[in-house]
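Q: Provided below are the primary sequence and the corresponding predicted coordinates.
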Amino acid sequence: MIKKKIEHSKPLIDLLHGETNEGISRRTALKMMGVGGAATVMGIPSSLQAAEAEAANIKSDKKAKILIVGAGSGGIMALARLHSALPNADITIIAPNEIHLYQPGQVFMAAGLYTIDDIKKDNKDFIPDDVNWIKDEVASFDPDNNKVTTRAGKEVTYDYMVVATGMEYHYKWIKGLTEDDIGKNGISSVYLSNLEEGTAKGGDITWEWFEALKEAAASGKKPKAIYTQPSTAIKCGGAPQKILYLSADHLRKDNLGADFIFATNSAKLFKHPEFDASLQKVQKQYDTITNKFRHNLVAIDIKNKVATFEETYEIKGEYDEDLEEYDTSEETRMVDMSYDFIHIVPPMGASQALVDSPLGWRKGSAKGWLEVDQHTMQHRRYENVFGIGDVCGIPICRTGGSARHQAPVVVGNLVAALEGKALREKFDGYTVCPIKTEYGKIILAEFNYEGIAPTIPFLDPAEPRFFWWAFDLYQLKPMYWYLMLRGWF
């Protein structure tokens, strides 16, 4: 058992004995951290009765064969609601994982505040007994014939299907790297996990990496630590920066530092300027942080501790008199960076079965992801197919908060389609990314297709706050287990 560091938590508890530095009293903080208060804060119905009344309006007595593929956050949320909405339906779920992981908790594992036991439960607790659970994986999709085939060769037909297969990690897409290298030679990755086996080794490995980084910093030599973010979409776009800031704060507590390098394929820290500006301020409170924008990790020399990045840069051409601007073009070059420690976020993608099927997008940055309408969550070409969660090729960050908002849309529109009615439920693109800027503070980045969408408008959403840290660390996990996965909101 890894010994967890808890010193960081004590000041957080102390804050609850008086006024916080943002003017919220202990009474208010405790009330808002309670299930009822927290539910109100996050836009959840004030009582389960209200939620149940809302769900009761989405019901159908029709018989149908419903197939759900995947039993992560999105799949289980959709299952809970469909099971309630369609009492006469024959529901099947295909998923190999008997263990369900609260994946946001892996970052708190990396910070030394959770253990694996804090973030896992049996999936059987969330799958009703009258649901046919096939503990396998889909090997191929055949939407033209309304069927799928599992790895074991079993054909499963459906009238309606919800695809919730999530995303897969591809460490091997980085030349010279395999999953077995994570945890060795100064390499960590908080993402390292196996949902089928119910393991989340990346959390513990990264906590050990935090400690090793501190030990190196204490030796008198300033270590160089690189944090990467790939060119692909990833699960929780803010996670690479969370590891950067938490590890930097872990050193700062003992007046230690390192040469930190954030190497991201993005052109800035966050796509919304308000959050980008706030994160720039956050970086200034730490020892040297150098941002290497538009740098994508493509190879690594593990033995010599050298990471190779493909840098995309702009070339200024001739001046255009008519447009009154310079012509520009993009080029790439390879850049080698030595390191002592490196935290790697792997490239990610949809499952190969989906990529090879007719269900995926065939163009642009969404290629291979599930082709659904970004508002109705219905497939754009197969009307009896819906999608939820990370697998969907829509223009948002991939988070559990998004899946929570998609679930009632998916179920409402699937029931409407089954009834032959118009699809009226609309997903507005809501997502939430709790960016941990230090032990004890979080920027709760909430936004949708239109822009920033804070749940509490009177609080500056770009301001790092203890309140959001306390909510995320103490309240969000039980809400996930006992409300979200039960389909009660």
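A: Perfect, thanks for sending it.

Q: contacts and neighbour counts: CA atoms only from here.
A: Will do.

Q: so how far is S140 from the residue nearest in space to the middle of the chain?
A: With distances taken as C-alpha atoms, centre = their mean, C236 lies nearest the centre of the chain, 2.9 Å away. For C236, the distance to S140 (C-alpha to C-alpha, to the nearest Å) stands at 27 Å.

Q: now do Q280
A: With C-alpha to C-alpha as the criterion, Q280 and S140 are 45 Å apart.

Q: quick one: residues contacting the residue nearest to the centre of the chain.
A: C397, R398, T399, C433 (C-alpha atoms under 8 Å, 6 or more residues apart in numbering).

Q: now the buried members of those.
A: C397, R398, T399, C433 (16 or more other C-alpha atoms under 10 Å).

Q: ok, those vs A267, which is closest?
A: Distance ranking of the buried ones among the contacts of C236 against A267, using C-alpha to C-alpha, places C397 first at 16.0 Å.

Q: more neighbours: which of Q280 and S140?
A: S140 (19 against 15; other C-alpha atoms under 10 Å).

Q: structure B:
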Amino acid sequence: MIKKYKVVILGAGAGGISTASRLKNAGVKDILIIDYADKHAYQPAWPLVGSGDEKKKDTVKPMKKVIPNGIDYEQQKVKFIQPVERKVHLDNGEYVMYEYLVVALGIQLDFNKIEGLEETLGKNGVCTNYLYDYLDYTYKTLKQTNDGNIIVTKPKSVIKGGVSPENSIFTFDEFVHDKKKDKSHLILKTGRDTLFPVEKYRAYIEKHLNNKDIEYELNQELVKVDGKNQRATFKDLVALETYEVPFSMLLVTPPMSAPDVVKQSTLSDAEGWMDVNPNTLQHVRHLNVFGIGDCTNLPTVKMGAAVRKQVPILVKNLLSQMNNRPLTSHYDGSTACPVATEYGQAFIAEFGYDLKPKESMPINQGKTNPLLYQVKKRAIPFMYWHAMLKGKG
């Protein structure tokens, strides 16, 4: 028997579930979500887990508790997509047909692109905050590191949770000084040519790094890890030379790219990303297909806050497409990047496609504030679980 649905949503992350909830609230029936996971995670909290200021168990819920009632869930990996035939092929050999498709597959973590990393991850002081099973090891290593270099990396590629490395380096610094472990030297190495794309917030990050005596270097890409000897190899992207740096702790943000299943379909652009109109979120060639979140080529920082702004735009436009009406809702690139500068203090960078501050609170969000830390740690997660995933807010 061929399975066919009005709307098929690929991915049960923030974008997929929020979209499903809003469509259901709008009266759309016959919706299927496809994802291989059995748990749903609030990943923006993971840097705080790695720094000891949040509990790992509080960041996940069983998938069955967040999938809206009345919406089907297929726990399978997507094998490939045929947009012309309107088919989604699954790992179990079956396929599903759709009238409308929403692609919310997130981003791919390319740990394998760094030589030696996969063999040593989770030991020898080599950590990451991008995998749930390794979060405890990050905090354990931080507590055990008493001297030497603590290096936090950020790749040149786009990443999800665009300010995760900054959250980590600042809270690591706070931990090191609180515990009087001043023999450790903190270093941020980023493959980017700037600390942040918006000048107001770039200057603020630079000021905090300098005030805290945290060393930072631009255009430095991690290319190899020798865990046994605790040495990291970086490539200077300007001089095109490689060099080694010893470490006691290495927190790796891996390179990231579009999911292979998107790259290998006619949905992708030249770089592999889901090719959507940046304002309507409709695919540029397949008009019954929409994309949301990290898998798309939207030119904005990939954050959960961006997805929150995209969901209502996508749903309104998808409903318009279903009813043969013009797509009038436009996304302006709005996103927000909360940065904890220490435990209990944060600022929130908020901006759109034009890379100009677009702050939504009646305070200067570029200035560190205990209120903004509580917004990051408490208010945003509460809104995420109880409003956004339910198609509200």
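A: Ah, there it is. A quick note: this is a predicted structure, and the numbers were derived from the prediction, not measured.

Q: picking that back up, alignment lookup: the residue nearest to the centre of the first structure to the second structure.
A: Counting by TM-score structural alignment, C236 of the first structure lines up with G161 in the second structure.

Q: now I396 of the first structure
A: Under TM-score structural alignment, I396 of the first structure pairs with T300 in the second structure.

Q: Y160 of the first structure now?
A: Checking TM-score structural alignment: Y160 of the first structure goes with Y100.

Q: my read is V152 of the second structure is in a helix, agree?
A: No. V152 of the second structure is assigned strand when assessed by DSSP: H, G, I helix; E, B strand; the rest coil, not a helix.

Q: aligned to it, what sits in the first structure?
A: In the first structure, V152 of the second structure lands on Y227 (TM-score structural alignment).

Q: do the same with G272 of the second structure
A: Here G272 of the second structure is matched to G368 in the first structure, going by TM-score structural alignment.

Q: now R22 of the second structure. Nearest residue, chain neighbours left out?
A: Once flanking residues are discounted, R22 of the second structure sits nearest to G391: 4.5 Å by C-alpha to C-alpha, 6 or more residues apart in numbering.

Q: verify the stated contact: that neighbour with A14.
A: No. The pair G391 of the second structure and A14 fails to qualify as a contact (C-alpha atoms under 8 Å) at a distance of 10.5 Å.

Q: these two: which is more packed in?
A: More crowded of G391 of the second structure and A14, by other C-alpha under 10 Å: A14, with 26 against 22.

Q: tell me who's in contact with the more buried one.
A: Applying C-alpha under 8 Å, 6+ apart, the residues contacting A14 of the second structure are G304, V307, L389.

Q: columns distance to G352 of the second structure, secondary structure and neighbour count on top of these, output as a markdown table?
A: Output for the contacts of A14 of the second structure, formatted as a markdown table (distance: C-alpha to C-alpha, whole Å; DSSP: H, G, I helix; E, B strand; the rest coil; neighbours: other C-alpha atoms under 10 Å):
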| residue | distance to G352 of the second structure | secondary structure | neighbour count |
| --- | --- | --- | --- |
| G304 | 14 | helix | 25 |
| V307 | 13 | helix | 23 |
| L389 | 23 | helix | 24 |
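
Q: closest to D136 of the second structure among these?
A: Checking the contacts of A14 of the second structure one by one against D136 of the second structure (C-alpha to C-alpha), the nearest turns out to be G304, at 22.6 Å.

Q: any idea how far that closest one is from P362 of the second structure?
A: 22 Å.

Q: please apply the same query to Y243 of the second structure.
A: 46 Å.

Q: neighbour count winner among the two?
A: Set Y243 of the second structure next to P362 and count neighbours by other C-alpha under 10 Å: Y243 wins out with 12 against 6.

Q: give me the contact list for the strand or helix carrying the more buried one.
A: Here Y243 of the second structure, judged by DSSP states H and E, is contained in strand 241-246. If you take C-alpha under 8 Å, 6+ apart as the criterion, strand 241-246 of the second structure is touched by G148, N149, Q230, R231, A232, T233, F234, K235, D236.

Q: not counting its neighbours along the chain, what's nearest the fourth one?
A: Nearest residue to R231 of the second structure in three dimensions, chain neighbours excluded: P246, at 4.4 Å (C-alpha to C-alpha, 6+ apart).

Q: that neighbour -> the first structure?
A: So, by TM-score structural alignment, P246 of the second structure is matched to S338.

Q: wait, doesn't the match of G272 of the second structure sit right on P358?
A: No. If you go by C-alpha under 8 Å, G368 of the first structure and P358 don't touch, sitting 9.5 Å apart.

Q: those two: who's more crowded?
A: More crowded of G368 of the first structure and P358, by other C-alpha under 10 Å: G368, with 25 against 18.

Q: tell me how far the more buried one lies from A71 of the first structure.
A: Taken as C-alpha to C-alpha, the span from G368 of the first structure to A71 of the first structure is 20 Å.

Q: next: V162 of the first structure.
A: In this view, V162 of the first structure and A71 of the first structure are 11 Å apart by C-alpha to C-alpha.

Q: repeat that for A164 of the first structure.
A: For A164 of the first structure, the distance to A71 of the first structure - C-alpha to C-alpha - is 7 Å.

Q: quick one: map I363 of the second structure onto the first structure.
A: Checking TM-score structural alignment: I363 of the second structure goes with L459.

Q: what's the local residue count around the residue nearest to G272 of the second structure when sequence neighbours are not counted?
A: For G272 of the second structure, ignoring the flanking residues on the chain, the nearest one in space by C-alpha to C-alpha, 6+ apart is K263 at 4.2 Å. Neighbourhood size, K263 of the second structure [other C-alpha under 10 Å]: 19.

Q: do P62 of the second structure as well
A: By other C-alpha under 10 Å, 12 other residues sit near P62 of the second structure.

Q: and what of H272 of the first structure?
A: 14.

Q: one more: the one 3 residues further on?
A: Applying other C-alpha under 10 Å, we find 21 other residues in the vicinity of F275 of the first structure.

Q: whichever residue in the second structure pairs up with it in helix, strand or coil?
A: In the second structure, the residue paired with F275 of the first structure is Y201, using TM-score structural alignment. At Y201 of the second structure the chain is in helix, as set by three-state DSSP.

Q: can I assume Y201 of the second structure is in contact with F351?
A: No. If you go by C-alpha under 8 Å, Y201 of the second structure and F351 don't touch, sitting 10.1 Å apart.

Q: against D226 of the second structure, how distant is the residue opposite Y480 of the first structure in the second structure once aligned?
A: Here Y480 of the first structure is matched to Y384 in the second structure, going by TM-score structural alignment. Plainly put, Y384 of the second structure is 39 Å away from D226 of the second structure if you go by C-alpha to C-alpha.

Q: thank you, goodbye.
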